[in-house]
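1. Curious how this folds, go ahead:
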Amino acid sequence: MPLYDPNDPYAVDLETRLVEIQAGMHARDLDLYLASRIRTMSFVLDAFVPWRSFMVIPAEGLPTVFTFVIDSARLLSETWLDEDHVRGYFGASGADQIEVIQYFIEDELGITKGRLGYESGMATYTAEGWMTHYEYERFRDALPGFEFVNAHDIVDQASLIKDEGTINRFREAGRIVDAGHKAAREAIENGGWKGMTETELAGIAALAMRREGSVSEWNFAGLNEISSGWRTGLGACTPPTTKEFAAGEALMFDLHAMFKLALGDHSHNYLIAPASERQRWHADNFVACVQFVADSYKAGATPGDLITECGRFAEERGCSD
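-> The predicted structure is shown next:
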């Protein structure tokens, strides 16, 4: 098992994480847990796993991860597992992920029947990693002696309360994003925005965050999300374009950083002078609503509660539309 260094502010106790997952498996009478989500890989392996991968967790002992063969050596170098527990699959007939995992379970683990937990559900995030219907049918046919049980809540429960190392990682990721915003503002103020495009601003912010220790702008939402003018009204996930900034426009800079798998993510909005009274009215309402949510954020509050209460607050201000 990996050694936990209490003197490292970013250390996470991976042994405890595995023990808690296996305790959840025992409580559900599961013989195996077949993980497919990115969050589960990150939680157990403490490494970046971008390719389609699966991880077999037995009721006792170490997990084994199966990833696309071109990335298996890199993953082995970054995780705590040894080469026996980091495997590559080719994706071709006879050596695809389904067949490789079937042989591993039956021939190496010696398990041919029992209860197998897997991860199925839905999310707003495309690359969540839920087992697809096709994968489910293939695994079910390959492992006919097993009862398949949707058990993603075992990992969700184990990861619900963050340890100190994880919290510190998120704080550092947030600090890195702050550095990106500082560089972005310095780049556009005092007329610096003239002739600048959304893509150029995105690069300036990305470079600043990389210099501070970010390893990725985590790209499922289009890397850093930069919009200007009419594009600020499109909502989230606005990958930057070659559109140039212009006087009188609104700007939205939503920056992303990654530090030790923790993601930093927050945005700032700007108005390029001259700002109209209506623009100032929208800006003041936005600031008031954000402050209201921050003041209402407390133990026991749910996202639904905050949305409902903020909606009422916006109605009182006449800006709910």
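
2. hey, let's count contacts and neighbours off CA atoms from now on
-> Fine.

3. so residue 89 makes contact with residue 100?
-> Yes - the pair residue 89 / residue 100 is scored as a contact, 6.8 Å apart, by Cα atoms under 8 Å.

4. ok, the two, which is more surrounded?
-> residue 89 (21 against 17; other Cα atoms under 10 Å).

5. contacting residues for that one?
-> 66, 67, 68, 69, 95, 96, 97, 100 (Cα atoms under 8 Å, 6 or more residues apart in numbering).

6. one more time with 10 Å, if that's ok
-> By Cα atoms under 10 Å, 6 or more residues apart in numbering, residue 89 lies in contact with 53, 66-72, 95-101.

7. Relative to residue 15, which of those is nearest.
-> Using Cα to Cα, the shortest approach to residue 15 within the contacts of residue 89 belongs to residue 66, at 19.8 Å.

8. this one as well, want them side by side:
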Amino acid sequence: MNIQVNYSNRIKRMIEQMQALGIDALIGTRMVSVTFTAGAFAPWRGAVIVTRDGYVGLINFMIDQERVKAESWLDEIIAYAPIPGMDMPDMVVYKIKELGLEKGVLGVELGHSPRGNTGYLTSTEYDLFKEGLPEATFVNALDVVDKAGYVKDPEEIVLMRQATAMADSAIEEVRKALCVGMTEAEAVGIGEMELRRLGSEYHWAVTGSTEAASGYRSCYHMCGTTQPTDKILQAGDNMIVDFHPTYRTFMSDLSHNYLLGKPSPEQQKLADAYLRAAETLVTNLKAGNTIGTVWHAVNDSLTKDGYIQYTVPFFGHGLGVLGHEWYPPIGNAEPYTEIVLEENVVEVGFLSITVPGVGGMRLECPIRVTSTGGEMLSATPLAMTVVDI
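-> Okay, the predicted model is just below:
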């Protein structure tokens, strides 16, 4: 797909955030910061450096150097090696000094996350930066990339649609293949093959790559992540699949629910309540609404239907380039509730309702915020698919 990303626009937005925080240079170590800035898949530990006067460079692991140089738009990509004097922190210190910013205000990325591979600065790296740059002032700068990447450019949304279309096709291939006697892993493997056929470059989720759950595994209490296993699908099982393709560093996150055979009355009741909550979520992802407004609307729907006690109490997360799978989450907690949704923000609508002895329903779907409500980037329906067995 011949789509040109406007990297200059990204950097301009980052510098605006840096200026607001009084930062001379950002040292970005999170995966989202490296990917967003460099525009290439750089899975090893690394750091981007962006200065207020427009310098942009990447410190990258030497074994990935030539590929990343070929795929990134950056002019300067500096290799590091995990040996004393040449490791990533050493090369960052060297570059900051070369830029004449050893006495400047340096933004770093300090924090924590439920995700295990986010790339926040480690305490050891922080100590090495402070030791190597004793006259610098360090400040936390998570807002720089989070806010710069909040609203998506038109070409970025096109790439996200492409990644989501791959997931749509994988979900359809699973539907056509599902039958009693298959294993969960076998079923979603068919979908994964379709993702690769269509050009997905990386199945990014840390939760077992593609996720799947059937029968009793679909209804673990408050469960929202399930790696596929060798459990055999049986008549009456509901089946959750959840795909995570990537296209040109942009991610998708799309799940769907199936029922093998005719649903029981309780399964149908659950599916109906799930659909009402999912539609409420999509409708309320509207420019001008706050995160708190969206959360309360979905919470009220689930409370009215009697399923709130079975539901994971947050209803979505941000989406973008690799690593950007959080800001802003749709939860009922500071500092997110007062964030105002803007047009062309993309959120993954999330629902996980798990009722012991009945089944589980999961929604993950990329949704573009518009002035009239949410626009699903996917063609996969929200409603559960009943598979004739």
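
9. Quick check: the two most widely separated of the contacts of residue 89 of the first structure?
-> 71 and 99 (18.7 Å).

10. returning to that earlier point: filter the contacts of residue 89 of the first structure to the buried ones?
-> The neighbour-count test (16 or more other Cα atoms under 10 Å) marks 53, 66, 67, 68, 72, 97, 98, 99, 100, 101 as buried among the contacts of residue 89 of the first structure.

11. Tabulate the residues you listed in CSV, adding columns for distance to residue 198 of the first structure.
-> Shown next, in CSV, are these (distance: Cα to Cα, whole Å):
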residue, distance to residue 198 of the first structure
53, 34
66, 39
67, 36
68, 35
72, 36
97, 40
98, 43
99, 46
100, 45
101, 45
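
12. Can you flag which of those belong to strands?
-> 66, 67, 68 (DSSP state E).

13. What lines up with the first one in the second structure?
-> Read it as residue 66 of the first structure. Mapped onto the second structure by TM-score structural alignment, residue 66 of the first structure lines up with residue 59.

14. now the strands for the first structure?
-> Going by DSSP E, the first structure shows strands at 32-35, 54-58, 64-68, 86-89, 114-118, 146-150, 225-228, 250-259, 262-271.

15. Quick one, which of the ones you listed gets closest to residue 299 of the first structure.
-> Of these, the one closest to residue 299 of the first structure (Cα to Cα) turns out to be strand 262-271, at 22.0 Å.

16. whereabouts in the second structure does that closest one align?
-> In the comparison with the second structure, strand 262-271 of the first structure aligns to the range 250-259 (TM-score structural alignment).

17. Likewise for stretch 203-214 of the first structure?
-> Counting by TM-score structural alignment, stretch 203-214 of the first structure corresponds to 189-200 in the second structure.

18. Quick one: distance of that stretch to the chain centre.
-> Remark: stretch 189-200 of the second structure is offset 19 Å from the chain centroid, using Cα atoms, centre = their mean, to the nearest Å.

19. Give the burial count for the closest residue to residue 178 of the second structure other than its chain neighbours, as a bare number.
-> Once flanking residues are discounted, residue 178 of the second structure sits nearest to residue 187: 6.5 Å by Cα to Cα, 6 or more residues apart in numbering. Other residues lying near residue 187 of the second structure total 22 when counted by other Cα under 10 Å.

20. what lines up against residue 194 of the first structure once you look at the second structure?
-> By TM-score structural alignment, residue 194 of the first structure lines up with residue 180.

21. Now do that match against residue 14 of the second structure, distance only.
-> Distance from residue 180 of the second structure to residue 14 of the second structure, counting by Cα to Cα, to the nearest Å: 51 Å.

22. cool, and residue 368 of the second structure?
-> As judged by Cα to Cα, residue 368 of the second structure and residue 14 of the second structure stand 22 Å apart.

23. which non-adjacent residue is nearest the counterpart of residue 111 of the second structure in the first structure?
-> Mapped onto the first structure by TM-score structural alignment, residue 111 of the second structure lines up with residue 121. Once flanking residues are discounted, residue 121 of the first structure sits nearest to residue 130: 6.2 Å by Cα to Cα, 6+ apart.

24. The second structure: matching residues for stretch 135-147 of the first structure?
-> So stretch 135-147 of the first structure is aligned with residues 125-137, judged by TM-score structural alignment.

25. so where do the helices sit in the stretch 51-200 of the second structure?
-> For the stretch 51-200 of the second structure, applying DSSP state H, counting those that start in this stretch gives helices covering 65-71, 88-98, 123-132, 142-148, 154-177, 184-198.

26. Then the stretch 201-350 of the second structure?
-> 265-284, 291-305.

27. Find me the equivalent region of the last one in the first structure.
-> Per the alignment by TM-score structural alignment, helix 291-305 of the second structure matches residues 303-317 in the first structure.

28. average distance between the matching stretch and the second structure?
-> Relative to the matching residues in the second structure, stretch 303-317 of the first structure has an average distance of 2.2 Å after the fit, by mean Cα distance after the TM-score superposition for the first structure.

29. what sits up against that stretch?
-> 285-286, 288-294, 296-298, 302, 318-321.

30. Longest strand in the second structure, please.
-> The second structure, longest strand under DSSP E: strand 359-370.

31. Identify the residue nearest the residue in the second structure sticking out farthest from the centre in space, chain neighbours excluded?
-> The C-alpha centroid of the second structure is most remote from residue 135, which lies 36.2 Å away (Cα atoms, centre = their mean). In space, and not counting its chain neighbours, residue 135 of the second structure is closest to residue 103: 4.9 Å by Cα to Cα, 6+ apart.

32. Would you confirm that that neighbour contacts residue 134?
-> Yes - between residue 103 of the second structure and residue 134 there is a contact at 8.0 Å, judged by Cα atoms under 10 Å.

33. Next up, the contacts around the equivalent of residue 168 of the first structure over in the second structure.
-> Using TM-score structural alignment, the equivalent of residue 168 of the first structure in the second structure is residue 158. Going by Cα under 10 Å, 6+ apart, residue 158 of the second structure touches 1, 3, 152, 164, 250, 377.

34. if we can go back for a sec, give the aligned range of the longest strand of the second structure in the first structure.
-> Strand 359-370 of the second structure maps onto no residues of the first structure, going by TM-score structural alignment.

35. That strand - contacts with which helices or strands?
-> helix 154-177, strand 211-214, strand 238-243, strand 254-260, helix 265-284, strand 316-318, strand 346-355, strand 373-376 (3 or more Cα pairs under 10 Å, 6 or more residues apart in numbering; DSSP states H and E).
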